[in-house]
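**Q** Sharing a model that was predicted from the sequence below.
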Amino acid sequence: MARPIARWGAALAFGALWWWAVLRLALVPAAGAPEAAVAAGGWGLSLLPVHCVPKTRAGGAMDPRQWGRAWRAGRGERTDRVQGVG
């Protein structure tokens, strides 16, 4: 029970810190590098793919050869066989 509470508390604290930095940058003319670093860092963390799984385990994952077949089909080439087979 303590772990989820600690996680939520940390997320809330970091979120509040990020919003403080963003609002300070937007509203206070004297805001500087520390606020910008916190705001940019928080935004950058949101871009991390933290919920990724390997392609082989991903739901709806395509076989990599299908991309090649689709590419060749768009260029008007034969797509009924894989390159180098048959």
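**A** Looks like it arrived, so ask away.

**Q** Please count neighbours and contacts with C-alpha atoms only from this point.
**A** Noted.

**Q** ok, now how distant is Leu27 from Trp19?
**A** 12 Å (C-alpha to C-alpha, to the nearest Å).

**Q** between those two, which one's more packed in?
**A** More crowded of Leu27 and Trp19, by other C-alpha atoms under 10 Å: Trp19, with 16 against 9.

**Q** dropping in the other structure now:
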Amino acid sequence: MTTGRVLRRGAVLGFGALWWWAAARLLLAPDAGVVEGAVAAGGWGLSLLPVRCVPKARAEGALAAGRWRRAWSSARRGRVRSAGGSGEAAG
């Protein structure tokens, strides 16, 4: 294993143990207070974040920057055709 991976796993285990300690103190200790509540709430809030985040440019299926702007500007110039027709107005 690389050093970075070992450090990351150690941090995850350490923060996980800290969160469980805070949660257990909130449930079991009558003198638990603000610190335990903050640690437990912060850990729960972090669990709501996405685990795998990548830059938009590298994300699979991501839309290119400015795509909607180009679509709207071409629509204003009359370059958009309907999906089923020849582009001529019916009438």
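**A** Good, I have the coordinates. Please read all numbers here as calculations on a predicted model, not as lab measurements.

**Q** For structure 2, which helix extends over the most residues?
**A** Counting residues, the longest helix in structure 2 under DSSP state H turns out to be helix 3-28.

**Q** Show me how far that one is from its chain's centre.
**A** 21 Å (C-alpha atoms, centre = their mean, to the nearest Å).

**Q** What helices and strands are in contact with it?
**A** Helices and strands touching helix 3-28 of structure 2, as assessed by 3 or more C-alpha pairs under 8 Å, 6 or more residues apart in numbering; DSSP states H and E, comprise helix 34-47.

**Q** For the helix it packs on, name the packing helices and strands.
**A** Against helix 34-47 of structure 2 (3+ C-alpha pairs under 8 Å, 6+ apart) you get helix 3-28.

**Q** mean shift between the helix it packs on and structure 1?
**A** Once fitted to structure 1, helix 3-28 of structure 2 is off its aligned match by 0.6 Å on average (mean C-alpha distance after the TM-score superposition for structure 1).
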